[in-house]
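[1] Got a predicted model here, sequence first, then my questions.
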Amino acid sequence: MQQNKWPVSIMLETRIDDGEDQEVIKVEASGDWIASSERTVLFFNEESDDGVVKTMITVKDDQVTIKRSGSVKMTQHFDMKKNTENVYRHAYGTMHVETKTDKIHFEPLDEKGRGYLQLDYDATINQEQTRTHQLRLQIEEESK
């Protein structure tokens, strides 16, 4: 299996809507893009008030997995074929999250060195509050 690796810069924007309020979270970071014939993996770190969060996003077929470690710990699966569950751990406690994925749109790095990932999903926290999420991830090869 041949594997290619590129340094990239990313712009991650997440919109969270609970019906009454909307929250927008933006992250800019540098990382690495690793692609093979079977999967694509993106690694990057983000600084938060509570410390560094290491993020790994894996894209394979109609599935995306986001794994975070450090001051936040979670592994969240997005699968168009089924609802998924995970546990989100951070300095303020633990939350159980159920995810229903509505859309996965992935564009690998093109000839201009740009890629894109879009996830639209509903997340229910602790079986109580359901919020609509839109994740948009723009990737650009740093050497382009």
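    Ah, there it is.
[2] C-alpha from now on. contacts and neighbour counts both.
    Fine.
[3] Distance-wise, check the residue most central in space within the chain relative to T58.
    What sits nearest the mean C-alpha location of the chain, by C-alpha atoms, centre = their mean, is I66, with 4.9 Å. Distance of I66 to T58, computed by C-alpha to C-alpha, to the nearest Å: 7 Å.
[4] same thing with Q76?
    Distance from Q76 to T58, counting by C-alpha to C-alpha: 11 Å.
[5] just V64 next, same as before
    For V64 relative to T58 (C-alpha to C-alpha), the value is 6 Å.
[6] between these two, who's got more neighbours?
    Taking other C-alpha atoms under 10 Å, V64 and T58 do not tie; V64 has more neighbours (22 against 18).
[7] Quick check: V8 touching W33?
    Yes - between V8 and W33 a contact is recorded at 6.4 Å, counting by C-alpha atoms under 8 Å.
[8] Check it against this one:
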Amino acid sequence: MTTKGAEVFLQLTTEIQTEGEAAQRIEFATSGKYYLKEETHYYIYSESELSGMEGGKTTLKVKDDVVTMHRYGVNIVELVFATGEIRESVYETPYGVFDVEMRTIDLTAAIDEGGAGHIEISYEIEVKGLSKTLNHLKIKVS
């Protein structure tokens, strides 16, 4: 089954905890496009100033128990989330290229064939040599 470009509304909440600092919470809502192709859910939306990536685009790919996030624009990165797995990636920014290591602690996704549902991901991300944070991402799609 293939769904072509259905309009969806995404509500994203991210909590970021850096050791020794107060947790930071970012909330962001936007419209986007939803596609279903070969049992894989795709969401495409534009980033905003709130996310720190204004002008960029994000594609979320959800299949089974794996979520892949592609961010394009000023910053470019691909993050793959799968519970219990450690993945490495490269984060390209205007300030340079950084090696990133990410460990997915927990991931749940419940999405219907129309694209509505929710995704929750808890993960640690380390920008090697710079910082390590504990993150919790919630995405509600309607």
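    Received, thanks. Here the structure is a predicted model, which is why all the values come from computation and not from measurement.
[9] shared neighbours of Q76 and T58 of the first structure, anything?
    Contact criterion C-alpha atoms under 8 Å, 6 or more residues apart in numbering; residues shared by Q76 of the first structure and T58: 65-66.
[10] Report the separation between Q127 of the first structure and D102 of the first structure.
    Separation of Q127 of the first structure from D102 of the first structure (C-alpha to C-alpha): 19 Å.
[11] quick one, which of those two is more surrounded?
    D102 (17 against 11).
[12] What's the match for that one in the second structure?
    With TM-score structural alignment as the criterion, D102 of the first structure lines up with I105 in the second structure.
[13] next one: H90 of the first structure
    Here H90 of the first structure is matched to T93 in the second structure, going by TM-score structural alignment.
[14] thinking again about what came up before, so the residue nearest to the centre of the first structure is in which element?
    Using DSSP states H and E, I66 of the first structure sits in strand 63-70.
[15] residue range for that strand in the second structure?
    Using TM-score structural alignment, strand 63-70 of the first structure pairs with 66-73 in the second structure.
[16] Buried residues of the matching stretch, list them for me.
    67-69, 71-73 (16 or more other C-alpha atoms under 10 Å).
[17] Off-centre distance for that stretch?
    Centroid separation for stretch 66-73 of the second structure versus its chain: 6 Å, with C-alpha atoms, centre = their mean, to the nearest Å.
[18] ok so, going back, now distance to H136 of the second structure too, for the buried residues of stretch 66-73 of the second structure, in JSON lines please.
    Below are the buried residues of stretch 66-73 of the second structure laid out as JSON lines (distance: C-alpha to C-alpha, whole Å):
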{"residue": "V67", "distance to H136 of the second structure": "14"}
{"residue": "T68", "distance to H136 of the second structure": "15"}
{"residue": "M69", "distance to H136 of the second structure": "14"}
{"residue": "R71", "distance to H136 of the second structure": "18"}
{"residue": "Y72", "distance to H136 of the second structure": "21"}
{"residue": "G73", "distance to H136 of the second structure": "23"}
